[in-house]
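S.K.: Sequence plus the predicted model coming up.
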Amino acid sequence: MMNSRFLLPFTLFAVAAFGQNHFELKDASKNYDVKINVENCDKDECRGKAVIDLIDKKTSKKFQTFTSEDLNFYLKEDQKPTANIIQLYDEQSPLIFDDFNFDGTEDLAIRNGNESSYGGPSYEVYVFNSTKKQFVISEELTNLAYENLGMFQTDSERKRLITYAKSGCCWHLTTEYTVVPKKGLLKVYELEEDATGGDERVKVTKRELEDDKWTANIKDYPISEYYKD
């Protein structure tokens, strides 16, 4: 059974109840203008239930409507939200437009609270379905955005999705995935940095999937040398 959180974006809220907390974004997407109505705004931060409308740039007609239980975001100096910013331990925009499955069409991730690792931002991730001609929720990609340190990074040149995880100050894991058509995500690379030994050294383990087999390379460095940059 699908986790109940995937049902949230399809629950509509009354836009009129959100008062004047209305924002329009013209440059977030190459295909759509965006209208956002969010429940609460206080100074430079907004959060709460929100409705997001995508407006087709070519026809100026509403293309699709989404909702979020908690579209938490900060406002820029011009009192508008950002889009498409993903910074580890820093700003992550309420809306991320990108081609997450590398099929040549624009996809969309929508902020929904702070339920990822260490209370970081969490996202529902939608991919464009060329048959249905609309965005549909991707459970697999949404899980990726909930189970790691915020939204994953997209490397379009290498066609990789990159996640980050940690445990305390001294253990970090970077993981890369490819997207296999009709099969989903395939983990192909891990970088584990383990400095939990307490001896001022870090054990660095690189694992790669090559020809359907995992290989591992393990090296040990002084912490001062490894993190000098």
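M.R.: Okay, I see it.

S.K.: C-alpha from now on. contacts and neighbour counts both.
M.R.: Will do.

S.K.: OK, contacts around residue 112?
M.R.: Applying CA atoms under 8 Å, 6 or more residues apart in numbering to residue 112 gives the contacts 68-72, 121-124.

S.K.: again, 6 Å this time
M.R.: Neighbouring residues of residue 112 by CA atoms under 6 Å, 6 or more residues apart in numbering: 68, 70-71, 122-123.

S.K.: can you check residue 28 too?
M.R.: Contacts here follow CA under 6 Å, 6+ apart; on that basis residue 28 touches residue 83.

S.K.: residue with max distance from the center of this protein?
M.R.: Distance to the chain centre peaks in the chain at residue 199, reaching 35.2 Å (criterion: CA atoms, centre = their mean).

S.K.: Make sure residue 179 is indeed in a helix.
M.R.: No: read with DSSP: H, G, I helix; E, B strand; the rest coil, residue 179 is strand and lies in no helix.

S.K.: Nearest residue to the middle of the chain?
M.R.: Residue closest to the average C-alpha location in the chain (CA atoms, centre = their mean): residue 151, at 2.7 Å.

S.K.: Now do the SS call for that residue.
M.R.: Three-state assignment for residue 151 (three-state DSSP): coil.

S.K.: That one contacts residue 145, correct?
M.R.: Yes: using CA atoms under 6 Å as the test, residue 151 is close enough to residue 145 to be in contact (4.8 Å).

S.K.: Helices of the protein, residue ranges please.
M.R.: Remark: helices assigned in the chain by DSSP state H are 139-146, 223-226.

S.K.: Make JSON lines from those helices and add distance to residue 115 to it.
M.R.: Below are the helices of the chain laid out as JSON lines (distance: least, CA to CA, whole Å):
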{"stretch": "helix 139-146", "distance to residue 115": "6"}
{"stretch": "helix 223-226", "distance to residue 115": "31"}
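
S.K.: Which two of the contacts of residue 112 have the greatest separation?
M.R.: Spanning the widest gap among the contacts of residue 112 are 68 and 122, at 10.9 Å by CA to CA.

S.K.: For stretch 52-60, measure first residue to last.
M.R.: For stretch 52-60, the first-to-last residue distance is 15 Å (CA to CA, to the nearest Å).

S.K.: contacts for that stretch?
M.R.: With contact meaning CA under 6 Å, 6+ apart, stretch 52-60 is reached by 31-36, 61-67.

S.K.: ok, structure two:
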Amino acid sequence: MKKTLLLCFLLSGWILSALGQASFNIDGFSKQYYGKVYFADTSALTSAGWVEVYDRITNKKLIHVDADELSFDLHDGEIKPNIAEIPYGEYSVLLYQDYNFDGKKDFAIMDGFNSCYQGPSFLIYLATENGFQFSGDFTELAQDFCGMFSVDYKEKTLSTMTKDGCCWHQFSKYIVEDNKPKLIRTFTDNLKNDPLHIQTTEEWDGKKMVESVSTTINLKSESVENYFKFHVDAMNKSIILYNKNGHTLNYAIMDDKKNVEFYYPSDDSDQSEEFTYNKETGNVSFENKDTTYTIYEKSGKLGINITYKGKTHQWVGNPKSRKGSIGKLLRVKLDNVVYQSSNT
């Protein structure tokens, strides 16, 4: 049970002062070592302080870490080691675990809340024949991501997670080679450009990292206010125009496996004059690099003409597959569409 102590009393052999300063033993994790932690201010949820590790036989100090912030969590009046509720839960200021899979337990010592979104961060000290040595490589995994990395002893891998807001997450996996973490897989889940869902995997194939990308579209997303869609039977692809958040027009080509092969605009910025809509012809056109795309719908006919270096490829749409219409889609004024007539 967590408690915040504000009064002056004797607890676990350490004095809690009226000024809110406190020191505690950290014990029960090893027959060889014990720890100490000092909090400068116990009236807050976090406090500046330090963490130390001692040899139990000689009482020699082995590790000292100053911290700008430490979490002040008590369990029945004690500071417990080895609590790591990855990624966002409670963390002990001292973790004692084998991180490099050499059969010897190492230390992770909290030095503040410097990981992503002010999550806890740790310094890693590896057990060696000459005592505990600081490892910058392992420490990076405990500083640059969200909270402490996790350990899988069965697969002998380490895992990290980081994020950017609600809609972008990245998960990475490492093995240990030459006593250093080595990245073997990264998976990125990106929903920042909703309704597009972009998943990117980078995996070590023994020589290099190989990337694969999967992009899908959710036309039932709340960000999609209206859309026009039809199927091109000859190419076995679907053409989609959609109104995003009532502000922008967007375009996508989807293959028969419902993967988005191409989308435009390529980012989530609101740029002006990206599309041109001719009310009289019913055409919507835009340019991307050396290619011009013209989507049409008139007199029961629909399709898309793709012109590249002077040559036009005509993709005729199946009228029976049509959902929505260009006219209805562009009835509202969108920020990135220029509306014109044939005489303009």
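M.R.: Done, it's in. Just so we're clear, the structure is a prediction, and the values are computed from it rather than from any experiment.

S.K.: Among the helices of structure 1, pick out the one with the most neighbours on average.
M.R.: helix 139-146 (a mean of 20; mean count of other CA atoms under 10 Å).

S.K.: Show me the contacts of stretch 52-60 of structure 1 that map onto strands.
M.R.: Members of the contacts of stretch 52-60 of structure 1 lying in strands (criterion: DSSP state E): 32-36, 62-67.

S.K.: Buried only: go through these for me.
M.R.: Among those, the ones that count as buried by 16 or more other CA atoms under 10 Å are 32-36, 63, 65-67.

S.K.: Specify which member of those residues is nearest to residue 186 of structure 1.
M.R.: Out of these, the member with the shortest distance to residue 186 of structure 1 (by CA to CA) is residue 66, at 28.3 Å.

S.K.: Identify the residues contacting residue 33 of structure 2.
M.R.: Residues near residue 33 of structure 2 by CA under 6 Å, 6+ apart: 54-56.

S.K.: can you pick the most crowded of these?
M.R.: residue 54 (17 neighbours; other CA atoms under 10 Å).

S.K.: Distance check, the nearest residue to it once chain neighbours are set aside against residue 263 of structure 2.
M.R.: Leaving aside its chain neighbours, residue 54 of structure 2 sits nearest to residue 61 (4.5 Å; criterion: CA to CA, 6 or more residues apart in numbering). Computed with CA to CA, the distance linking residue 61 of structure 2 and residue 263 of structure 2 is 60 Å.

S.K.: and if you look at residue 244 of structure 2?
M.R.: Distance of residue 244 of structure 2 to residue 263 of structure 2, given as CA to CA: 13 Å.

S.K.: Give me the neighbour count for residue 178 of structure 2.
M.R.: The tally of other residues near residue 178 of structure 2 (other CA under 10 Å) stands at 7.

S.K.: what does it align to in structure 1?
M.R.: Using TM-score structural alignment, the equivalent of residue 178 of structure 2 in structure 1 is residue 181.

S.K.: Equivalent analysis for residue 64 of structure 2, please.
M.R.: Counting by TM-score structural alignment, residue 64 of structure 2 corresponds to residue 66 in structure 1.

S.K.: Excluding covalently adjacent residues, which one is nearest to its match?
M.R.: residue 52 (5.1 Å).

S.K.: likewise residue 173 of structure 2?
M.R.: Excluding the flanking residues, the one nearest residue 173 of structure 2 by CA to CA, 6+ apart is residue 159, at 4.5 Å.

S.K.: I figured the one you found hits residue 148, correct?
M.R.: No: Residue 159 of structure 2 lies out of contact with residue 148 (CA under 6 Å); the separation is 9.1 Å.

S.K.: okay, now residue 106 of structure 1: neighbour count?
M.R.: Residue 106 of structure 1: 18 surrounding residues under other CA under 10 Å.

S.K.: how close does it get to residue 29 of structure 1?
M.R.: The gap separating residue 106 of structure 1 from residue 29 of structure 1 is 8 Å, by CA to CA.

S.K.: same question, residue 161 of structure 1
M.R.: According to CA to CA, residue 161 of structure 1 and residue 29 of structure 1 sit 20 Å apart.

S.K.: Residue 215 of structure 1 too?
M.R.: From residue 215 of structure 1 across to residue 29 of structure 1, the span is 39 Å (CA to CA).

S.K.: Looking at these two, which has the bigger crowd around it?
M.R.: A side-by-side neighbour count of residue 215 of structure 1 and residue 29, using other CA under 10 Å, places residue 29 first with 20 against 12.

S.K.: distance of the more buried one from residue 112 of structure 1?
M.R.: Residue 29 of structure 1 is 19 Å from residue 112 of structure 1, by CA to CA.

S.K.: Same list, the contacts of stretch 52-60 of structure 1, but as JSON lines with distance to residue 20 of structure 1 please.
M.R.: Below are the contacts of stretch 52-60 of structure 1 laid out as JSON lines (distance: CA to CA, whole Å):
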{"residue": "31", "distance to residue 20 of structure 1": "26"}
{"residue": "32", "distance to residue 20 of structure 1": "22"}
{"residue": "33", "distance to residue 20 of structure 1": "19"}
{"residue": "34", "distance to residue 20 of structure 1": "16"}
{"residue": "35", "distance to residue 20 of structure 1": "12"}
{"residue": "36", "distance to residue 20 of structure 1": "11"}
{"residue": "61", "distance to residue 20 of structure 1": "22"}
{"residue": "62", "distance to residue 20 of structure 1": "20"}
{"residue": "63", "distance to residue 20 of structure 1": "23"}
{"residue": "64", "distance to residue 20 of structure 1": "22"}
{"residue": "65", "distance to residue 20 of structure 1": "19"}
{"residue": "66", "distance to residue 20 of structure 1": "19"}
{"residue": "67", "distance to residue 20 of structure 1": "17"}
